[in-house]
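1. next one to model:
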Amino acid sequence: HISLGISRAKAQTTAPKVLSPAGPDGGNEIVTVRLGWDEPVAAAVFRRAGALWIVFDKAKRFDVEKIKEQAKKAVLSLDQVSAPRGTFLRLSTSPGMNPSIRRDGYAWVLDFKKQPMAAQTPIEAKLQRTLASGPRIFLPMVQAGEALPFHDASIGDNLVIVPIIPLSNGINKRHSYPEVRILPTLQGFVIQPRIDDVIVRSTSKGVQIYSSSKLSLSPPDPKAEAKSRIRTLSVMKRIFKSDVWRLARLEGMKEFNQTRQEMMAQIANSRGNAKQNARIVLAQYLFGQNFGYETLGVLRQIQNVNPSIESSAGFRLLRGGSKFLIGRYEEADKDLGHPSLNESDEGQFWRAINQAGRGALVAASGALKATGKIILSYPKRIKIPLGLLIAEAAVRAGDVEFATNYLQMISEDEPTDKEVDQLALVEGKLQQLVGEFDAAVEAWESATEGEHRPSVVQAILRKVDLDLSRKVIKAKKGIEELERIRFSWRGDDIELKILRKLGRLYFEVEDYRNGLRTLRSAASHFGAHPDAPKIAEEMSGAFVDLYLKDVADSMSAVKAIALFEEFKELTPAGEQGNVMIQKLADRLAQVDLLEKAAKLLTLQVEFRLQGEEKARVGARLATIRLLNKQPGLAADAITNSDEKDIPPFLESQRRQLLARSYIDQGL
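-> From the prediction side, this is the model:
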């Protein structure tokens, strides 16, 4: 359990360092496989002898044919292998296709694409040589599942698989010892005993590996340990020395107005280079206090006096960083991509944080992990929002230890109330990723009591999502919660997520009109969004299900036709749409709504059909007109649907209907 102790009263942390997960990262085409569960389960994912294995610590029979169809571009074959305990899936994948892992509620989701297979959070085996009970190997891991013995028939040896809850925690390199091997994994642990009496035991703190005959463990490598320590002590290459931010860091906002006035007076009273230097000091101070627009104004004055300064790293970083602060990410890219920033860690950091600001969190996470500590010397007015974005990227990438460290750092830096709300939101995401669902809900409930409206809205949306997946609430309650925040935040991805979720929930409770209206609102307001085609496809799919798969049979015929007329633009072209209209017309005719049925078929005859199908539907239209005592219109239906080369039985039927219409007209 990861607890940052974030509350309205105090933002402090008692967070233990826990590891975990992974998610998709742009680039080439992604094929997604979703493995649903109704309860929390631990998982292990690893490759062996060319096969990809997915193992869960609880038993379930999956529809492997459905999964293969779902993943046909990535998965060549899939089998569920029988085992005494747990669930074992063996896959053969296309060359180079490897999964990253994420979780949606209790479901495990694997995103396949061409990428290396490595755990986002590698676990190092700890060798415990001096225990009274004898040497053992310890793999630190909270929420390790049951150790599952397994005979790999394809190779002919025995393994012990330990699935775990935290995401993308695994072993990135093989550990070999005389009596046991620990194999590489994307998720969980795979132990290969080399003697019969190796024991593998899961505990609350991790996995113990030992033997009744005592393991033989080689002594530690002092050189390797020293190199590891040196790597953690690497010095960041900065563009600005740390003391540039000293005044903003020490004062905060307490003396801001006075300090700014003094700096502006210094500019006014200076001449030549001294005036320009005073402007630079003011720009740095404003930037450190998170005043992006004001910083840009001062930088324009500096550039007007000295155009060549635009080629300097400091100017480019301040201007690009200021554009990042005000959300102009594409403009910021132009400055932060300048060659003058290439050789500095600080330049690399700002490029990565701007990438994260654009939404490419997973892609930016590696660079942020390498350079993120650059912000430790920054004033907290920029350090806290930057740290929050770093933590968000770490969560999305599955590096929970990294995320926890940054959230801990932020929570100890006296965040404002609104920043506490944002902390609580990210903490909830972190808890969800490591499987602590109750703690996630608790964090989000704390955020909903706050003042930062985007965090309040997102916390409610995430809580509803999680509660629905855990079956804590029903769809109607979810609708109530989301309708409450529907108009609280407008115009960005948050609103789009709310509308899409609402639309699906309305479908779930069979309120198809509100479901389609909600999705139509999303499609119209977010027409330029990359997901707009998916929303349109979702609406069309729901509409087709209503009238082609008989879902609309649950509503009255009057409501069915009213709904059809409101959303008739969703009627698919071609045969599928024709069948849909005819089925609806038949249903209307069965309940004596003959005029409405006739109008539907008239549109088909006039605008949608050709050939034999037009003649057949014209005959059906004529029948309905006769039943509705409209013989003249029945004759028109036959005349207007006259086609050549139709089957004799249909020709005979049409003649009979035409004759009947003449008789009824007294002709």
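2. C-alpha from now on. contacts and neighbour counts both.
-> Fine.
3. so Ser202 makes contact with Pro140?
-> No: with contact defined as Cα atoms under 8 Å, Ser202 does not count as touching Pro140 (10.1 Å).
4. gap between stretch 624-644 and the chain center?
-> With Cα atoms, centre = their mean, to the nearest Å as the basis, stretch 624-644 stands 55 Å off its chain's centre.
5. list the buried residues in that stretch.
-> By neighbour count on 16 or more other Cα atoms under 10 Å, the buried set for stretch 624-644 is 624-626, 628, 630-639, 641-643.
6. same thing with stretch 288-297?
-> Gly288, Gln289, Asn290, Phe291, Gly292, Tyr293, Thr295, Leu296.
7. I'd like the structure of this one too, to check against the first:
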Amino acid sequence: MPARTSPLKREVDRARDLLGQIHHPVAKPLSFGAAMKTTAALVAMASFGLAGLAVGDTTPIDSAAPRSAIDIRVGRNAKSGRVEIYGSVGSRASVRRDKDLVVIRLPGQQKPDLGDIRANLPVGVTGVDLRSDARASEIVLKVAEGYDARFGRSDGAVYVQFDADSKPDAKTIGVNLQDLMKPAEKAGESASSQAANQANISKAANVPVVALQVEAIDGGKDIAFAFEGPVAAAVFRRGDSVWVVFDSEVDLRLPPELKDGMTVQDAQWTRNDGFTALRMKAPGVALVTAAGDGLTWRVRLGGRSLATRSSEVIVTRDDTAGAGSLSVTMAGATRIAWIRDPGVGDRMAVITARAPIKSLSAGRNMIEASLASTAQGVVVTQMTPDVKVELAGDLVHIWRPGGLTLSAVSAIAEPKDGGLEYRAARYPSLINAEWSETPSEGFLARYNALQARAADETQQGATAPSKARLAMARFLIGQGMTFEALGLLDMLVRQNPNALVDPQVRGLRVAAKMMSGRYRDAAGDLSAPQMLVDPSARLWQGYADYMAGNYADAVRAFKAGAKAMDAFPPQWRATLGAAYAYSAMQEKDMDMAQVMIRYAVSQDVPPLDKLAAYLVNAQIIEASGDKARALNVYRAVAKASDDAISTPARVRAAMLAFELKQAKPEETLATLDSLRFRWRGDKTEMEIVGNMGQIYLSMGHYREAMQVLRTGGQQFANSPEGLKISNALNQTFRALFLGGQADGLQPVEALGLFYDFQELTPQGADGDEMVRKLVRRLVDVDLLDQASALLEHQVNERLDGVAKSAVAADLAAIYLMDRNPQKALQTLWNTRTTLLPKSIMAERRVLEARALTELNEPDKALDVLGSDASADADDVRADIYWRQQSWAKAGAVLERRLGERYKAEGPLAAGDEGRLIRAGIAYSLMKDTAGLKRLSERWGKFIDTASSPDALRVALAPLDGGDVSAKDFASAATATDTFTGWVGGMKKRFRDKDNATGKKPAAPAAKTA
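-> As a prediction, the model looks like this:
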């Protein structure tokens, strides 16, 4: 069937166009043995690549010139008609008037496509003819009586205007449907000028206004069109666009929420010739449904189907006139709108119908035209120029003068017995190429005959033979009806469990399950003893392991079944060979990978299957180190029409461009993000997630990286790739909060990030260290409430024994810093335990004494300290004695804490300076002249370098100093804040603990899939 008539064939031809530009040395399909033996296979791989490729439907239509050369556009209304000719040839046309004829002469030998203008003549024209000679072609337009023709050049085009009264009509000189449905091509024409022109036309014509109402509902987008009177409509999808056409001219008002960039990426509308058409670009929408009550039409993009009463359009063959034609029965059909699709470039005949809904669920493809599936109405596409579409009441006739090429009418005949017999396959799970061939007597005849035999066999009971049912199952598998085949085989096994002993039964079950994508379900049959000696089953096992990401097992299985590979049909040889090549690449066996990919791409298979193999080829090229060439291959394969092939190619092309510094991180993220929501649920999405996480991490956007990685890890939790993503997420969390990467964040920001992903906190010492590091940062900036909340969770929920007591000491210290001694005391008492290390016991004892001191329990505090002579204990004792005004004890303890620091040089630390001031004041208050003199002699040299020299000078002044007033003495007594000094010391202690035990784990692996 010619390429332009079948969507599937057209897509195949697009893929073939790509492959035709791939230079490779393979002249014919290789056998597996040849691929393995030739040493030239590895050398030949160097020439695999794609360069300068462009994707598009390049099939010529009746040798007509391309639109870029001769582009004919027609505008029409009730009074006027207009023909405009653009293009490299069309813009050089000349026009002359010859009585009632207008002749447009086009230089050169390229012929224009007159299909549109012949099918729907402009107003003022009664006939169109084409004549040509060796130098030019001429379009001859016959002018209708009562009309005048004028012509000229405007905006880079040649035009001919047909007017009834020689006065231009506002509607005629406006943009026509073809113009508005594509970017402006006229020189100097802008979108704004178009909009202004359309507004003027609307005002002149006084057409009604329809404001669209857009609502998100049921996972989709509802669009409502409310009209003043009954209007007929057609709703259908073509390519990545959704069309809504009405048989009335109105002004549409598109709200901003229509084009949300997700469901609807773009929207354009126009009205002309009694119709209004809206085209919405919605590539991600899988389902389009419509509903109408006569006045209001609703269109839903995506989500659940609109619940509405509907009927199916009836398509029948009509040979009453002696030539093949089709009749489409559609109640309420009103008019035919002739529209040129700017996305494809061909013309469509859109037939509108009134409510209720009339749809065509399955399209029809012919050589000369196609009926597209619709949600409402009928649309005829891919027409050759001589196809006619006519409307007569509720009947739409589609015909051509020579008749449409339709399938021959044949009676359902009983096939010969030879076509029904079951013969054992060479290998039990092997698929033979002839299974997919259409039987000579037709599918239905073969199906009915096989079904009858299978039913007769089933009636014989558990001891019946299985040949007829196996023949039926094999036929179903060959025709792609794998689930039906599985149902038949399951019924056979239920009736006769011993049938599973037959390798042929097992083999057909394996083939059916693998072809239907039920790889895990096939595991039981593949591990059966009968299958272990079947080389074709080993190939299936290798493919199942490849799909599961178990590449080492896949390589072993592929190697075990290699001798059966040439027995498979070419399409499966290409698929299995590419899977073998990819698995070998993952196991670093590049020699085998290159041999197998050469074998795969050499098979005589449909172009899309070959492009799938070239996608693996690009990955092997990349793994071999030639990233620039791999990028070229990815970019070419990315233009394939099948999203399953183009999407992974686009992902890898984006990442390679980013790696090679050809794309910025933001550009790459935008590409990946759009693909992430376009292609869901398999390894490609996992690769997208992993790559986005990698780029976000490289930019320092930790929250975005962790969010996208968490989403991927949760969605694919049970797959190897999902485990890699989860591992990357955990490594990122560890690097942030254990390795110090979060130190660059503001403490509050780091805390928020920690809380949002706290479920990733590891158990044990590493998790405790994470919390401690974060607590230290919070304490440094006096976020004590937040720090204590973190440690409370550790103490109450995560820790036991010694670790719990140690962390409780830190928590008590934070409570004391926050002037909450009661909570500090309660925390210490609630976490008491025996056999603690001495250092932890001493720390807890000092904290308990300090808390009791703050609660005005000095005697209990001294009892807790006991005989502890440590520096920390002496600091608490000094505070207690100072508060009790026991100046002799306070002075002695403070001087003991100072030790022999006076023998060293340099300024005093803040703590020592405070102790010296307090000691001097204590000796002064108790009139201890000797002690005061001793302090002055030892420590007087530090006055000039002190932070509070006046206070220190007053504290060390002799009792008979004379010039030291009581006010000076009081100021010196209050110059030292022991609590502030203690807080500063505790913050330093937290930092010292962090530096003493901190670990720096390796940064997370960037690439996760």
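8. what is the neighbour count of Ala649 of the second structure?
-> Ala649 of the second structure is flanked by 28 other residues according to other Cα atoms under 10 Å.
9. alignment lookup: it to the first structure.
-> Matched by TM-score structural alignment, Ala649 of the second structure corresponds to Ala459 in the first structure.
10. got the contact list for the helix or strand hosting that match?
-> Here Ala459 of the first structure, judged by DSSP states H and E, is contained in helix 453-469. By Cα atoms under 8 Å, 6 or more residues apart in numbering, the surrounding residues in contact with helix 453-469 of the first structure are 105-106, 421-422, 425, 437, 441, 444-445, 447-450, 473-475, 478, 481-482, 485, 488-489, 494, 498.
11. which of the residues you listed count as buried?
-> Listed as buried from those are 105-106, 421-422, 425, 437, 441, 444-445, 447-448, 450, 474-475, 478, 481-482, 485, 489, 494, 498; burial here means 16+ other Cα under 10 Å.
12. ok, average deviation of the helix holding Ala459 of the first structure from the second structure?
-> Mean deviation of helix 453-469 of the first structure relative to the second structure after superposition (mean Cα distance after the TM-score superposition for the first structure): 3.3 Å.
13. okay, buried residues for that helix please.
-> 453-469.
14. what of stretch 311-320 of the first structure?
-> Neighbour-count burial for stretch 311-320 of the first structure [16+ other Cα under 10 Å]: Ala313, Gly314, Phe315, Arg316, Leu317, Leu318, Arg319, Gly320.
15. so the second one sits against Phe240, correct?
-> Yes: checked against Cα under 8 Å, the pair Gly314 of the first structure and Phe240 is within contact range at 7.0 Å.
16. secondary structure class of Asn158 of the first structure, three-state.
-> Three-state assignment for Asn158 of the first structure (DSSP: H, G, I helix; E, B strand; the rest coil): strand.
17. ok, it - contacts?
-> Contact criterion Cα under 8 Å, 6+ apart gives Pro149, Phe150, His151, Asp152, Gln192, Pro193 as the residues in contact with Asn158 of the first structure.
18. tell me the two of those that are most distant?
-> Asp152 and Pro193 (12.6 Å; Cα to Cα).
19. what about the two, which has more around it?
-> Legend: neighbour count by other Cα under 10 Å for Asp152 of the first structure and Pro193, higher for Pro193 (22 against 12).
20. now the more buried one. Nearest residue, chain neighbours left out?
-> Val180 (4.5 Å; Cα to Cα, 6 or more residues apart in numbering).
21. distance of that neighbour from Asn98 of the first structure?
-> Going from Val180 of the first structure to Asn98 of the first structure by Cα to Cα, to the nearest Å gives 27 Å.
22. same question for Arg517 of the first structure.
-> 39 Å.
23. sorry, back to before: format the buried residues of stretch 288-297 of the first structure as JSON lines; extra columns: distance to Ala370 of the first structure.
-> Shown next, in JSON lines, are these (distance: Cα to Cα, whole Å):
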{"residue": "Gly288", "distance to Ala370 of the first structure": "22"}
{"residue": "Gln289", "distance to Ala370 of the first structure": "25"}
{"residue": "Asn290", "distance to Ala370 of the first structure": "23"}
{"residue": "Phe291", "distance to Ala370 of the first structure": "27"}
{"residue": "Gly292", "distance to Ala370 of the first structure": "25"}
{"residue": "Tyr293", "distance to Ala370 of the first structure": "29"}
{"residue": "Thr295", "distance to Ala370 of the first structure": "27"}
{"residue": "Leu296", "distance to Ala370 of the first structure": "28"}
